[in-house]
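> Just a sequence and a predicted model for now, questions to come.
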Amino acid sequence: MSTTPSAASLYVPRFNVMDPDEVRPFVGAVATAQLVTVGEDGVPDATFLPVLWEGDRLVGHLARANGHWRRIVDGSPALAIVTGPDTYVSPSWYASKADHGKVVPTWNYSVVHLRGRIAVHDDASWVRDLVTRLTERHEQPRPEPWAVTDAPADYVDKNLRPIVGVELLVSSVEAKAKLSQNRSDEDRAGVATGLAADGREPDGLVAP
């Protein structure tokens, strides 16, 4: 899998590069993405969907009633955007404000862009396997995990018919973590304190 950015790449300043070892766990923890494709008519579509990143494939499903999947051209380029928590950062939180006042507001966030070729899977067996894996992924930590096989087979079949699978063969990955890394330790500590005072958990919103 190449990580070489395409012509329309994610803007990532050198101090905002996400640690490569953190990219896949980040996508796995978020577990959702905005899938963006462009149909033959040149009109873009975007759908929020649950996803699994397995090897070099990002898989998920859309509602059959969502016309997006019908406008996908198999093998065409697609973009999946995975976003983590984000927050406004007040300049009043910076320790350096008291020193020189040369501070401005900003926004902290983390995001991963996965690009590749997209395929639609309107196949009951493929979709069942996907839904089973998605369910196992999210139920596994529970004391008494629910399984697809816990429901009557005909009921599961009925609920699988209204969804369609999609598969992105990932060819490039770009990841950005804008978490005040370019600020001093004192300024980052001020951001963490400010977030906590606003009722926000600083973890994942400001660099340690």
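Noted; the coordinates are in hand.
> When you work out contacts or count neighbours from here on, use the C-alpha atoms and nothing else.
Will do.
> how about the helices in the chain?
Along the chain, counting by DSSP state H, helices occupy 20-30, 68-71, 96-99, 124-139, 153-160, 185-197.
> Enumerate every residue touching the residue sitting nearest the centre point of the chain.
For the chain, the residue nearest the mean C-alpha position is residue 82 (1.6 Å; C-alpha atoms, centre = their mean). Residues in contact with residue 82 (C-alpha atoms under 8 Å, 6 or more residues apart in numbering) are 27, 30, 32, 33, 34, 111, 112, 113.
> For the first one, grab the count of nearby residues.
Around residue 27 sit 23 other residues, with neighbours defined as other C-alpha atoms under 10 Å.
> For it, list the residues it contacts.
53, 82, 112.
> Relative to residue 207, which of those is nearest.
For the contacts of residue 27, the closest approach to residue 207 (C-alpha to C-alpha) belongs to residue 112, at 16.9 Å.
> Can you tell me how far that closest one is from residue 95?
Using C-alpha to C-alpha, to the nearest Å, we find residue 112 at a distance of 30 Å from residue 95.
> who has more neighbours, the two?
Neighbours were counted for residue 112 and for residue 95 using other C-alpha under 10 Å; residue 112 has more, 22 against 19.
> Can you verify my assumption that that one contacts residue 178?
No. Assessed by C-alpha atoms under 8 Å, residue 112 is found out of contact with residue 178, at 11.5 Å.
> put this beside the first:
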Amino acid sequence: MYVPPHFAESRPEVLHDLIDNNPLGILFTNGKSGLDANHVPFELHANEGPQGVLHSHVARANSVWQDIATGDEVLIVFRAGDAYIAPNWYPSKVEFKKQVPSWNYMVAHVYGRVTIRDDERYVRGMVARLTRIHEAKQTDPWKMTDSPKDYIDMMLKMIVGIEIEITRLVGKSKLSQNKEVRDILGAGNALKAQGKNVIGDAMLAAAAVRAEQA
């Protein structure tokens, strides 16, 4: 990924937070059948290993777990949000006419070594944790014990665990940091007016940092 210095996000805690809040990653592999990409929900254990460990699962019917082998390098991409940026949102465009359209986004690229975990204990524990995390936001949280034990046992046999030890984290937050503070504010407020608060709020925060540094 091309990362100019002004867009680089290297703080591990910020990238971990991005992953926690946007757990559906794109798992890229290059196995026996060539390049593949799968959309998979992950659970991050930031304190495991030197840089953290990702835990997930795929359907047993998905050939990816047989196409790759334990020890293979994989890439997972997590995206926090994106938004089109119109030139007219920059006050300097009105003054100097020198702005062009752009696209802002926040992403984390995670490189790591995969371990295939085809064992019931690992899968059961991981699914239970994922369920607790995401069902906690529901008014009537679903629990694994809500379904018959034999049904849950059958469903768990239909998935395979995937564990990824993180070896490198690369982050990019493209929020117009290469623009004037007034331009960052103008575009950020325009996005918020359209309800695109993720990138809008991030741009306003970036403008505040730039203003403090001025």
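Yep, that arrived. Note that the structure is a prediction, hence the values are computed from the model and not measured.
> care to give me the TM-score?
After superposition, the two chains reach a TM-score (TM-score structural alignment, normalised by the length of the first structure) of 0.88; 198 aligned residues with a C-alpha RMSD of 1.7 Å.
> rewinding a little: could you work out the most separated pair of the contacts of residue 82 of the first structure?
30 and 113 (12.9 Å).
> More neighbours: which of these two?
Of the pair residue 30 of the first structure and residue 113, residue 113 is the one with more neighbours under other C-alpha under 10 Å, namely 20 against 15.
> if I line the two up, what does that one land on in the second structure?
Using TM-score structural alignment, the equivalent of residue 113 of the first structure in the second structure is residue 109.
> Its match and residue 5 of the second structure, how far apart?
Counting by C-alpha to C-alpha, the gap from residue 109 of the second structure to residue 5 of the second structure is 16 Å.
> Could you do residue 192 of the second structure as well?
26 Å.
> These two: who's more crowded?
Legend: neighbour count by other C-alpha under 10 Å for residue 192 of the second structure and residue 5, higher for residue 192 (16 against 9).
> any idea what that one aligns with in the first structure?
Correspondence of residue 192 of the second structure to the first structure, assessed by TM-score structural alignment: residue 196.
> ok, now residue 23 of the second structure?
Match for residue 23 of the second structure (TM-score structural alignment): residue 31.
> Check the alignment and tell me where the residue nearest to the centre of the first structure lands in the second structure.
In the second structure, residue 82 of the first structure lands on residue 78 (TM-score structural alignment).
> before we move on, what about residue 149 of the first structure?
Using TM-score structural alignment, residue 149 of the first structure sits opposite residue 145 in the second structure.
> Please apply the same query to residue 165 of the first structure.
By TM-score structural alignment, residue 165 of the first structure lines up with residue 161.
> didn't that match look like it was pressed against residue 123?
Yes. At 5.5 Å, residue 161 of the second structure and residue 123 qualify as touching, with contact defined as C-alpha under 8 Å.
> joint contacts of those two?
By C-alpha under 8 Å, 6+ apart, the residues touching both residue 161 of the second structure and residue 123 are 57, 117.
> number of nearby residues for residue 48 of the second structure?
The local packing of residue 48 of the second structure (other C-alpha under 10 Å) involves 12 other residues.
> And it, how far from residue 166 of the second structure?
Residue 48 of the second structure is 9 Å from residue 166 of the second structure, by C-alpha to C-alpha.
> Residue 138 of the second structure too?
From residue 138 of the second structure to residue 166 of the second structure the distance is 31 Å (C-alpha to C-alpha).
> Can you name the residues that contact residue 3 of the second structure?
residue 172.
> what about 10 Å?
Residues in contact with residue 3 of the second structure (C-alpha atoms under 10 Å, 6 or more residues apart in numbering) are 9, 170, 171, 172, 173, 174.
> Which two among those residues are spaced furthest apart?
Within the contacts of residue 3 of the second structure, 170 and 174 form the most distant pair, 13.1 Å apart (C-alpha to C-alpha).
> Now the common contact residues for these two.
With C-alpha under 10 Å, 6+ apart, residue 170 of the second structure and residue 174 have common neighbours 3, 8, 9, 107.
> Alignment lookup: the second one to the first structure.
If I follow you right, that is residue 8 of the second structure. So residue 8 of the second structure corresponds to residue 17, using TM-score structural alignment.
> ok, how many other residues are close to the closest residue to its match other than its chain neighbours?
Take residue 17 of the first structure and drop its neighbours on the chain: the residue closest to it by C-alpha to C-alpha, 6 or more residues apart in numbering is residue 176, 5.1 Å away. Close neighbours of residue 176 of the first structure, defined as other C-alpha under 10 Å, add up to 22.
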